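>>> Okay, predicted coordinates and the sequence, questions at the end:
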Amino acid sequence: MATASTAHDDEIALWISLSLINGLGGQTLCKLLSTFGTPSSIYSAPISQLKEVASEAIAKLIAQGPDNQAIQSTLDWLAIEDNHLITLADKTYPKLLLEIADPPPLLYAKGNLDLLNMPSVAIVGSRNASPQGAKNAEDFACALSELGFCIVSGMALGIDGSAHIGALKGSGNTIAVVGTGLDIVYPAKHRDLAHQIAQRGLIISEFGLNTPSRPQNFPRRNRIISGLSLGCLVVEANIQSGSLITARLATEQGREVFAIPGSIHSPVSKGCHSLIKQGAKLVDHVHDIVSELQPFTGLETIDESETPPEITDNPILTHMGFDPINIETLIERSGLTSEQLSAMLLVLELENKVATLPGSRYQRIA
């Protein structure tokens, strides 16, 4: 007779087997689970009953029984420390995800599972972030994480990566929701970041091992990013940005949506401005987010009475403003020569107060 542990392992194997059936999507799997109760009951059901819930093709594949050879690589992966498989039947399954319309039946995870039920904020935005946008994402993530929030994002280039970096500089509590199998790091440039998140935070995916980067995977994983979170902050986004999909999903899921405004001339501000016009809360300080979410978290209220220090501005920064600017316009505004400006801009860049942009343009960093 199987022990309780062995029985649990056998059931996990059946969960994996069902998830690997070609054409069996999450919604149909949830219907099967709702009808039959457990994976073992699904595999034990007559094909005639299976066809009442799933297509005939899927019913026939289930009736063939579990593919033990196909699931072995996943079982081997699960044997490695800090690798996990979370199912709808597990107590550790994120409670907020149970509230969304189509929760993933399985989540592959690597790292600290305790983060799944922490008060969380999603931070998303453009892959082609401006230097100021990247800094905003990092600063907001760091501050929110130090205040007790877990930062959720998608580990993409740009704003996502900056949000994870900021969280790691703070408490370290961050969840990366990825669109590939967890044996693949995408994008490859974030390999070191992925290792840091796995060590201090958590990486999760609804996709099985060996699932490559496919365009359709990323809009789908966005519902998990928003679903895990109490609110979603969009830092920068153009009108076609996938971040707006995440914001729309957050609204549909009853989550708060926040957006940071930017220059009226910047394409990556257009999406945020559109969200604000539609009712998203305009954010220019971390208190704007915390004041909305604090009642739902049990976290302590922040003292907002501190007066911000007075800032003495550099005259070159004053001439620059906050929009990208070319050297010719800066010469005209400042009255300085090209050589004088170049020397001053180099110093400001080394001080991380100015960034060089493509097209010989410059932008100050607040």
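Yes, it's here.
>>> use CA for all of it now, contacts and neighbours both
Will do.
>>> In contact with E146, which residues?
Neighbouring residues of E146 by Cα atoms under 8 Å, 6 or more residues apart in numbering: 170-171.
>>> and it, how far is that from L168?
10 Å (Cα to Cα, to the nearest Å).
>>> can you check D76 too?
Taking Cα to Cα, one finds D76 at 29 Å from L168.
>>> Could you do E349 as well?
Taken as Cα to Cα, the span from E349 to L168 is 24 Å.
>>> quick one, helices of the stretch 51-200 of the chain?
56-63, 68-78, 131-146, 159-169, 191-200 (DSSP state H, counting those that start in this stretch).
>>> With the stretch 251-366 of the chain instead?
Going by DSSP H, counting those that start in this stretch, the stretch 251-366 of the chain shows helices at 267-277, 286-293, 315-320, 327-334, 338-350.
>>> Would you mind listing the residues in contact with the most centrally placed residue in the chain?
With distances taken as Cα atoms, centre = their mean, S153 lies nearest the centre of the chain, 1.7 Å away. By Cα under 8 Å, 6+ apart, S153 lies in contact with 122-124, 160-161, 163-164, 174-177, 225.
>>> follow-up on the earlier one: next, format the helices of the stretch 251-366 of the chain as a markdown table and append mean neighbour count and distance to A63.
Listed next are the helices of the stretch 251-366 of the chain as a markdown table, based on neighbours: other Cα atoms under 10 Å; distance: least, Cα to Cα, whole Å:
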| stretch | mean neighbour count | distance to A63 |
| --- | --- | --- |
| helix 267-277 | 21 | 48 |
| helix 286-293 | 17 | 47 |
| helix 315-320 | 15 | 68 |
| helix 327-334 | 14 | 70 |
| helix 338-350 | 14 | 65 |
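>>> try this one next to it:
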Amino acid sequence: MHSRLTIDDPDYPALLRRLPDAPTLLYVRGDLACLWHPAIAIVGSRTATPNGFDIARSFARAFARAGWCVVSGMAAGIDTAAHRGALDVEAPTVAVLGTGIDNAYPPSNRGLMEQIAERGVVVSEYPPGAPGRPGQFPKRNRIVAGLSLGTLVVEAQMRSGALITARLAADAGREVFAIPGSIHNPMARGCHRLIRDGVQLVESPDEVIAALNPLLSAYAGDLRERLCVPNSSVAALQHHSPSTDANTQRLWDALGYDPTPMDALVSRTGLTSAELVSMLLVMELEGRVVSEHGRYTRKAS
């Protein structure tokens, strides 16, 4: 599914809209609801070491299993590892392109782009067919940072797009994390610079999740406020609305204590996936629902 979102569209992601230079138009391919899911960006070198690739992929798996959406730029190296990690556990992931949403860059990631569009969402501020030009890739990094509550840098050289993304994330008031490496690894020097500058050093996915979890309650409040608008595909979050209350109860009745996939919930409730994801997100943030591998379960009391 291809969509266009203007900055005034109620489905435009609220976190991204907060940026002073948020794109006025987004081209989207895939599930719009993924843009509203709490997300962690994973970025790093295009020429990642095998160890860096493995770390990025394993961290992405852990984030996805914990219910976080993984955001990256679909470049070679760390970005590719991040997306593949989320896909490994059949979780959604968001790819932000510096080209049109129909133009894979690098071309070798064409298959990966198709998988992301099917499982998650591909986003760009450039129209379909737009080729990749050097200045567009640093510019798209603000979208990667803007969609995420936190950004993790796995490997980065001293002059790299990953450091640009980290700076943009910090400027936007988002959390930034860096993984240390060997002093002999030139791909670790950018991370070491970030750590010297005060970025949080992390050695496990749990450290990142623990640092970001306190932000979820505030995010839930912001999410409710942003989504309480008419004619939105996520208007099911409007509180004090009889129809919304009925839909929420319908969803709650459709959930059980066994993991239930989205297609089953759509069938049981008659609601759209966008409506369901939005309601499920708030239920997750309120501690009523657990999400794992794209399946949803009532949280045992």
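Ah, there it is. Just so you know, these numbers come straight off a predicted model, no measurement behind them.
>>> Can you give me the TM-score here?
Scored against TM-score structural alignment, normalised by the length of structure 2, the superposed chains reach a TM-score of 0.71; 219 aligned residues with a Cα RMSD of 0.9 Å.
>>> thinking again about what came up before, in CSV, list the contacts of S153 of structure 1 along with distance to N68 of structure 1 and neighbour count.
Below are the contacts of S153 of structure 1 laid out as CSV (distance: Cα to Cα, whole Å; neighbours: other Cα atoms under 10 Å):
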residue, distance to N68 of structure 1, neighbour count
A122, 37, 32
I123, 39, 32
V124, 39, 33
D160, 37, 27
G161, 37, 24
A163, 40, 32
H164, 37, 33
T174, 34, 32
I175, 31, 33
A176, 30, 26
V177, 28, 25
I225, 32, 29
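>>> How about the equivalent of G111 of structure 1 over in structure 2: what's its closest non-neighbour residue?
Using TM-score structural alignment, the partner of G111 of structure 1 in structure 2 is G30. Counting by Cα to Cα, 6 or more residues apart in numbering, the nearest residue to G30 of structure 2 once its immediate chain neighbours are dropped is V121, at 4.3 Å.
>>> how close does whatever residue of structure 1 lines up with that neighbour sit to K270 of structure 1?
The pairwise alignment with structure 1 assigns V121 of structure 2 to L202, based on TM-score structural alignment. Look at L202 of structure 1 and K270 of structure 1: by Cα to Cα, they are 32 Å apart.
>>> next one: P131 of structure 1
From P131 of structure 1 to K270 of structure 1 the distance is 17 Å (Cα to Cα).
>>> Check the gap between H37 of structure 2 and Y12 of structure 2 for me.
12 Å.
>>> before we move on, what about A188 of structure 2?
The value you get for A188 of structure 2 to Y12 of structure 2, if Cα to Cα is used, is 35 Å.
>>> For H84 of structure 1, which of the helices of the stretch 251-366 of structure 1 is the nearest?
helix 286-293 (29.5 Å; Cα to Cα).
>>> got the angle between the closest one and helix 131-146?
Angle of helix 286-293 of structure 1 versus helix 131-146, following axes from the mean of the first three to the mean of the last three Cα atoms, to 10 degrees, is 50 degrees.
>>> which bit of structure 2 covers helix 286-293 of structure 1?
Helix 286-293 of structure 1 maps onto residues 205-212 of structure 2, going by TM-score structural alignment.
>>> Which residues does that stretch contact?
59, 62-63, 149-150, 175, 177, 202.
>>> What about these, which one has the most neighbours?
G150 (27 neighbours; other Cα atoms under 10 Å).
>>> Show me what that residue aligns to in structure 1.
Per TM-score structural alignment, G150 of structure 2 is aligned with G231.
>>> isn't that match right next to E252, touching?
No - with contact defined as Cα atoms under 8 Å, G231 of structure 1 does not count as touching E252 (11.9 Å).
>>> Whatever residue of structure 1 lines up with A66 of structure 2: what's it in contact with?
Mapped onto structure 1 by TM-score structural alignment, A66 of structure 2 lines up with L147. L147 of structure 1 is in contact with L299, counting by Cα under 8 Å, 6+ apart.
>>> Next, count neighbours for E203 of structure 2.
Quick note: E203 of structure 2 (other Cα under 10 Å) scores 13 neighbours.
>>> Alright, that wraps it up for me.
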